[in-house]
Structures are given as C-alpha cells and as structure tokens.
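Peer 1: build the 3D model from these lines:
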Amino acid sequence: MKNVLLLLTVLVCLVTKAVAGQPVLVKSNGGWCWFQGERAVVVGQQVIFTSISSGQRDGWNSGDLVVTSIDITSSAVHHHLLSGEFQSDDHDVAGLCVLPDNRILAVYGKHNSDAYQRSRLTLKPGDITRWTDESKFDVGAGYTYANVFSLSAEDHRIYNFHRGRGFNPNCTVSSDLGVSWSYGFRLLEWTREDIKDDPRYTGLDGSRPYLRYASRGVDTIHFFLSDDHPRAYDNSVYHGYYRNGKIYASDGTELATPGSDGRSDLKPHDFTEIFTGNADHVAWPCDICVDENERPRVVFSVQVGDAANRTLRSKGGADHRYYFGRWTGWRWDVYPIAHAGTKLYAGEDDYTGLAALDPQDDDRMVISTNADPVTGSPLISSADNQRHWELFEGNTSDGGKSWRWTAITANSTADNLRPIIPKWDSDHRVLLWAKGKLSSYTDYDLDIYAQIDKR
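Peer 2: So this is what the prediction gives:
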C-alpha cells in the first residue's frame, strides 16, 4: 500500500503535462488484450481504464485487476483493485460500461478457467474509489472476454458479449443496470465439424472466431469478426449487427432471430465479407468504430506471404500489413494502408502492435508498428540500436485510400503497443497505450501511458 500511495503522488505531478500533449505514465505494471470493450471510457473530466498486472512490481501483484481514473481538472490519478485473485493474463482485463447516471459497470472473468462472469458497480457517478461487492453469474461454459454495451432504446438493457458456450460468441443480458444477469443468446456456431475438411484449416487449434464490438449506445451493437484464430484458418473478416432482437448483415439483410437455447445456425461466412483471406493473406480484427449514421469503420491486420509456414507453428509472422475498411451504406471500401511489421513473439505469429480508430474523427487512427508504415523498413532506435514498436498517427483526406503517417513516439528504448482511443468530446482526445516488453499474453513487463490533447 505504501508503494501504491507513493505512485499516486508521483502521478499527480506528472499528469498536468498530459494536457499539453506529452506522454505520461499513468499506471505501472499493467497490460490489456484487445478483444474486450470498452477498456477505456470518459465520464465528464475523468478518463477511466482497466488493466491487469504481470509479475510483482511497484506495489502490484501478479494478476491484480485494476481500474484507474485520471482527473483532467485536478490532475489526480486513482487506482482501485477490482480483484487480486486473477492470473497473470491479459485476457482477464475488464470491459467497462457507463450507466445512464454515470456510474461505471465493470465486467470481467478468468481466461477460460471457470464459467463465471464477474461484475462490480461503482457506488457513485464517476467515482472509482467505492464499488459494490463482486457478483458472479455462471454462463454455462468456460468464460473469456467482456464486451459490455447499454442500449437506450431498450430501456438501457445491457448486453455482455463474451466467449462462452461452444467456445463461440454468446451474450448475457441485464435489465436492471448490471445488478442481475440472465443468458441471452449465442451469436454464431463454429465448431471442429465445420472446419475439419476445410482446405483453409491449418490443423493448428481452431473453432473459435474473434470479434470486436462497437455501439453508439442507442439501439444497435456492431461486430467485426474473423472466421477463427489466424493460426488455425486462412481468415477472412466480416461485419454484422444486432438490433431489436435480430441479427443483420451490413446492408440490413435479416440473418437470424436468436433464441435462448444456446444454439445458432449462423457461421462467420454468413455475415458480410469485408476482406477475403487466403494462405498468403490471413486477416485478424484490430478495431471497429461507428459514426453518427451507424456506418462502421474497421482496421485489421493481415499476415502476408506465409503460405509455406501455415502448418508450422512459430515459423511465420515476418510481415504484416494494416488494412482499413469503411461501409459506405451500400458496399465496403477496403484499402491496404501501412506496414505493421513483424509478430510480437513466436507462437502467436499474428500478434501485431495493433491499431486504434478515433471514434470522433472518421479520418484519423493510431497504429503500432516496428516497421516504417510506408516503406516497411525496420524501425531501429538510435537510443539503443534495437528494433522497437513505435506509434504513428494516420490521417486521410480521401476516404481511406491513402494515409499520412506522423510519428508519435520515436527512437524508444521499449515497445509502444496496443493503443486505445476512447470516445470523449469534440474538444479533447486521449490516447492510451502499453509501453515495455510483451513476451506472451501471460508474461509482460508493461506500463500504461496517456497522452491528452485538444483537438
């Protein structure tokens, strides 16, 4: 506790610099995966995010699941321990949802080690220092990921999309602002039987699609998905959405009315295809945002040129690209936009530094790469002569066909990874990211940084 209080004092001094657009350390010993949402939200002048520690450092124990708030007005930073019983595993990080009264709902769970969806609620609006006791809900299968959204058109009914029954995307629902939960439905059904004779199946792992979700909080939840894990399948990526009890393709074609029996007739390829994958072009979702007209934008990674290594685990991943897609209202326009560099570590050959779309600026994003975004040349730091992942801001003026890249970080002595841009107001923007070394999803030495700017 002494170390934590000392850390808070240091951070209060530093956060004042963040308003001027300088990177500042806001949480030591923390990391996150990217298949949860929202990992960061803004409530008034509070930037609130969740992270989980790996190893014992700076007063935090391995597996400490923490919520952090940055008060832009007072420059105060607060941390609250949601749970100290978790694994050192970035898949365990929480999903956050802002309730109508500005209280925060946090939903989280262990990485497929039990069947419990866990949740807690703040007692006061925008105040992370006091929470309800943890509640548990048995989802009926191993639980992973939390993607939590409230829909005002459904009297603020809350949906939590997670990996659950069948190792597939399912949802739980709450009609009392997160106090109690019930099983909702299974979004799709993708099993070993579906892929066993498929020539796009590599034989490594398989039968679990990966999804990113986005919602404006009114009546629709969008999802952006791959067929499977990219080491298991030559992934394409797709889009669909949920609205008023039905599931739709991008163009509004009704696909299904899901039931509560835990079954689904939908497969990944039943949704609207955004990008067609093959053995030399294997896709994986990074991020999705939705504009005021409910038109989605996506960014995804593509591992290129590795057909010869598709059945050889840990041998691929030397070259990735970022692609951007935009739904025009009648079609998907998709463009290759940047070099994404190499894999983060062997065994997860499709792990990149990731990319984040700006939810309030259709023409802006931030990417993490260890290659020059335009040329693909390795980024060798002049500070330590090592190759590192750096952050770049991208801007487009032609709908995403071409992008201008500007370095946010350069010549670093550590990697800058997994950026997040939470939705704020029209005057401000905040960028959060993890800096350090990621050796695996259970072994990482990372700190969370923030950069806050006026638009």
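
Peer 1: CA only for contacts and neighbour counts going forward, please
Peer 2: Will do.

Peer 1: for the helix or strand in which L82 is found, packing partners?
Peer 2: Assessed by DSSP states H and E, L82 sits inside strand 77-83. With contacts defined as 3 or more Cα pairs under 8 Å, 6 or more residues apart in numbering; DSSP states H and E, the packing partners of strand 77-83 are helix 2-18, strand 65-71, strand 127-131.

Peer 1: which stretch among those comes nearest V173?
Peer 2: Among the helices and strands packed on strand 77-83, the nearest to V173 by Cα to Cα is strand 127-131 (20.5 Å).

Peer 1: and the helix or strand that comes right after that closest one, what's buried?
Peer 2: Where DSSP H and E defines the elements, the next helix or strand beyond strand 127-131 is strand 135-138. By 16 or more other Cα atoms under 10 Å, the buried positions in strand 135-138 come out as 135-136, 138.

Peer 1: can you name the residues that contact V26?
Peer 2: 11, 15, 70, 77, 447-450 (Cα atoms under 8 Å, 6 or more residues apart in numbering).

Peer 1: from what I see, T144 and F161 are in contact.
Peer 2: No - using Cα atoms under 8 Å, T144 makes no contact with F161, being 9.6 Å away.

Peer 1: for the helix or strand just after the strand holding L82, packing partners?
Peer 2: Using DSSP H and E, the helix or strand that follows strand 77-83 in sequence is strand 95-98. The helices and strands touching strand 95-98, judged by 3+ Cα pairs under 8 Å, 6+ apart, are strand 40-43, strand 46-52, strand 104-108, strand 144-151.

Peer 1: please redo it, this time with the cut-off set to 10 Å
Peer 2: Using 3 or more Cα pairs under 10 Å, 6 or more residues apart in numbering; DSSP states H and E as the contact test, the elements touching strand 95-98 are strand 40-43, strand 46-52, strand 104-108, strand 116-124, strand 144-151, strand 157-163.

Peer 1: also this sequence, please, to line up against the first:
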Amino acid sequence: MAKRRVTRRDVLRLGLGAAALPAAARLQGCSSHALTWRYGSGEDLVVGRGGWCWFQSPRAAIAADGRLYVGSSVGTSPATSSGAAQVSEIDLDHLRVASHRTLGRASVDDHTAPSVLAVDDGVQVGWTPHNGTDWVELGTYRGPLHRVVDPDSLVDPGVGTSYVSAHVVAGRRWVLYRGKDLFMELMSSSDGRSWVQHGVTIQKAPSSLDHRPYLLAASDGQRLHLVVSDGNPSDFPGCSVSYATIDPDLNVCDDAGRPVGQVGTAPPNPTQLTRLR
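Peer 2: Now for the predicted structure:
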C-alpha cells in the first residue's frame, strides 16, 4: 500500500494525534494546538497553529484609533474558545489585548479565520463557518453582522462559503470569498451594508482535473494584485504560481496590464496569467 502523505488539513482536524506519524517533525508548524502570545506579563491571547492560511489576507490591520486588530481561528486548547472565529483588539501603546470579539464558532478550522479591514474610522470584520452554509457575515468590530447569501456556493461541486478576505479598491470595499464551484468570488460595496455580487474571479484550467486555484490578494488602493496557485500547495506540492491584477472595472489583467478576462462574465484560468514559477 502506498504511503499517504499527511496534509495540513489532517493535522487541523485530528489534532496532535495526527502528528504521531513519520512526518511529525515537518508538521509541527501546522499543529492545531494552541500557542500563547504574551505581551508584557500574563497570558493575553491564545491562537492555535493553523489559525491562518497563507492565502488569507489581510488578517491584521491598524485602525484609525492606532490599535491593531487581528482575526484568527482559535486552535485546540484547554480554553473554551477552541473553534472560535475571533477578532482581537490590541493596544499597541501598552502592549496588551484590550478586547476580543467572537464572530461565531465552528470546528477547529483555518478556513474560518475572520477578515479584518481598517476602513474609514472603523474596522470591518467578516467570516463564514465552512460547514456547508451559503452565506458570508460582514459588519464592524463593535456593530452587528449582516449576512450576504450566495445559494450558488452549494451547487455541486461547491461546498458552501469560506475564506473571507476584504480590501479597498478605488474607494469601494471588495470582499473575496470561496463560493461557486470552489472558486474565489468577488462582491463589492460602497458603504459596507449593501453588497453587489460580481461572480468568479479566477477559474481552473480545463486540464487541471482536481486542481483549483488559490488566491493571495493585496490592494494598492487602485487595483487588486493577485498571486494565484494552480492548486492547493498542501495537496499538490510543486504547483505553479502566477500573477494578475483586477482593476476597478473588473478586468483581470496580466503583468503588462493586458486584459485576459473579466470577473464574473469571463474569468480567466491560471494559464492565462503571468507565470512566476
């Protein structure tokens, strides 16, 4: 029987027991057991390894009040907060955690780490539980959350929503999330309350079989920059990585600024982007 490679997902779901395997030393960095962060004296914040994924961004932001806000999934720990999708407010002047807010609770799962976006004079937060739901919850750190529903996220092969990431592009709030066909979709808003859904950003290549693209995104204020993998690097090691941008009119462009597709109506696949590796 061929040896099965242990993935990040195995460790998150099985906890420390999954580390009792030949790959244990390599997997320690992905253990779902909690890390304790200490600021000054005393225990302030507990976050499990696997509290974030590399393609989630941003998960921390300094707001207009000068405080740092961090969104994370809480890993397995003696604390009752295990599985919480939590945002923490950190007072940088005194190096202490000023408050926490739990947006919701699910299994220990890095898919649920909340997005955090410093915008205007507040902090927008968002999350989804990754348990077969068809919604994303968005709101402010100190205010109510509102659900944006996407029924297409549950149409096979979709399994619901996950991986919420928020940005500001050309004065509008953009939110990426995994939805239809397990691809990253985009919605936008001018005020954080009323949202317009635009559809799939990048689709998989026709010949990619079970591969699907994973996106890491960052805004320069006028465009959204993307690093796109051909597949999940944990499941398909050695997959290629490409680069693209999305401009305010939803054109997807290569590194030279040439349009190669359109969000929603004609999403490109990774082979049409600028190949980095």
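
Peer 1: picking up where we left off before, just the buried residues of strand 135-138 of structure 1 now: which is nearest P336 of structure 1?
Peer 2: Distance to P336 of structure 1, by Cα to Cα, is smallest for D138 among the buried residues of strand 135-138 of structure 1, at 41.6 Å.

Peer 1: and the closest one? What does it align with in structure 2?
Peer 2: Taking TM-score structural alignment, the alignment pairs D138 of structure 1 with V149 from structure 2.

Peer 1: one more: A94 of structure 1?
Peer 2: Under TM-score structural alignment, A94 of structure 1 pairs with P114 in structure 2.

Peer 1: my read is that that match contacts G126, right?
Peer 2: Yes - between P114 of structure 2 and G126 there is a contact under Cα atoms under 10 Å: 5.4 Å.

Peer 1: now H225 of structure 2: how far from T76 of structure 2?
Peer 2: From H225 of structure 2 over to T76 of structure 2 the distance is 33 Å, taken as Cα to Cα, to the nearest Å.

Peer 1: also T201 of structure 2?
Peer 2: T201 of structure 2 is 33 Å from T76 of structure 2, where distance means Cα to Cα.

Peer 1: buried set for the helix ranked longest in structure 2?
Peer 2: Under DSSP state H, the helix in structure 2 containing the largest number of residues is helix 8-14. For helix 8-14 of structure 2, a neighbour-count test (16+ other Cα under 10 Å) marks 8-13 as buried.

Peer 1: max pairwise distance over the residues you listed: which two?
Peer 2: R8 and R13 (8.8 Å).

Peer 1: give me the more crowded residue out of T201 and T76 of structure 2.
Peer 2: For the pair T201 of structure 2 and T76, the greater number of neighbours falls to T76 (28 against 25), based on other Cα atoms under 10 Å.

Peer 1: could you check how far the strand holding L82 of structure 1 is from the centre of its chain?
Peer 2: Put simply, strand 77-83 of structure 1 sits 20 Å off its chain's centre (Cα atoms, centre = their mean, to the nearest Å).

Peer 1: what span of structure 2 is it aligned with?
Peer 2: Against structure 2, strand 77-83 of structure 1 falls on residues 97-103 (TM-score structural alignment).

Peer 1: so how far does that stretch sit from its counterpart in structure 1?
Peer 2: Aligned to structure 1 and superposed, stretch 97-103 of structure 2 gives a mean residue distance of 2.3 Å (mean Cα distance after the TM-score superposition for structure 1).

Peer 1: just the residues contacting that stretch, thanks.
Peer 2: Stretch 97-103 of structure 2 is contacted from outside by 38-39, 43-45, 67-73, 81, 83-92, 112-114, 125-129, 137-139, 141-142, 144-145, using Cα atoms under 10 Å, 6 or more residues apart in numbering.

Peer 1: ok, the equivalent of Q46 of structure 1 over in structure 2 - how many residues close by?
Peer 2: Aligned by TM-score structural alignment, Q46 of structure 1 pairs with R67 of structure 2. Per other Cα under 10 Å, the neighbour tally for R67 of structure 2 reads 16.

Peer 1: nearest residue to R67 of structure 2 in space, please, no chain neighbours.
Peer 2: D91 (5.2 Å; Cα to Cα, 6 or more residues apart in numbering).

Peer 1: excluding chain neighbours, what is closest to Y183 of structure 1?
Peer 2: In space, Y183 of structure 1 is closest to T172, 4.5 Å off (Cα to Cα, 6+ apart).

Peer 1: which ones are touching that neighbour?
Peer 2: 117, 137-139, 148, 158-162, 164, 181-186, 260.

Peer 1: mind redoing it with 8 Å?
Peer 2: 139, 159-161, 181-185.

Peer 1: that one maps to what in structure 2?
Peer 2: Using TM-score structural alignment, T172 of structure 1 sits opposite M187 in structure 2.

Peer 1: same question for A214 of structure 1.
Peer 2: Per TM-score structural alignment, A214 of structure 1 is aligned with A218.

Peer 1: its match and A166 touch, don't they?
Peer 2: No - counting by Cα under 8 Å, A218 of structure 2 does not reach A166; the two are 9.2 Å apart.

Peer 1: more crowded one of those two?
Peer 2: A166 (29 against 18).

Peer 1: what's the burial count for the spatially closest residue to that one that is not a sequence neighbour?
Peer 2: Nearest non-adjacent residue to A166 of structure 2, counting by Cα to Cα, 6+ apart: V175, 4.3 Å away. V175 of structure 2 is flanked by 24 other residues according to other Cα under 10 Å.

Peer 1: how close does the equivalent of V175 of structure 2 over in structure 1 get to E38 of structure 1?
Peer 2: Alignment note (TM-score structural alignment): V175 of structure 2 maps to N160 of structure 1. If you measure N160 of structure 1 against E38 of structure 1 using Cα to Cα, the figure is 11 Å.

Peer 1: shared neighbours of those two, anything?
Peer 2: 147-148.

Peer 1: how about G264 of structure 2, what does it touch?
Peer 2: G264 of structure 2 neighbours (Cα under 8 Å, 6+ apart): 198-201.

Peer 1: take these and lay them out in CSV including distance to P237 of structure 2 and secondary structure.
Peer 2: Shown next, in CSV, are the contacts of G264 of structure 2 (distance: Cα to Cα, whole Å; DSSP: H, G, I helix; E, B strand; the rest coil):
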residue, distance to P237 of structure 2, secondary structure
H198, 31, strand
G199, 28, strand
V200, 24, strand
T201, 23, coil
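
Peer 1: how many other residues sit next to the spatially closest residue to V119 of structure 2 that is not a sequence neighbour?
Peer 2: Spatially, and ignoring its direct neighbours in sequence, V119 of structure 2 is nearest to A63 (7.4 Å; Cα to Cα, 6+ apart). For A63 of structure 2, the count of nearby residues is 19 (other Cα under 10 Å).
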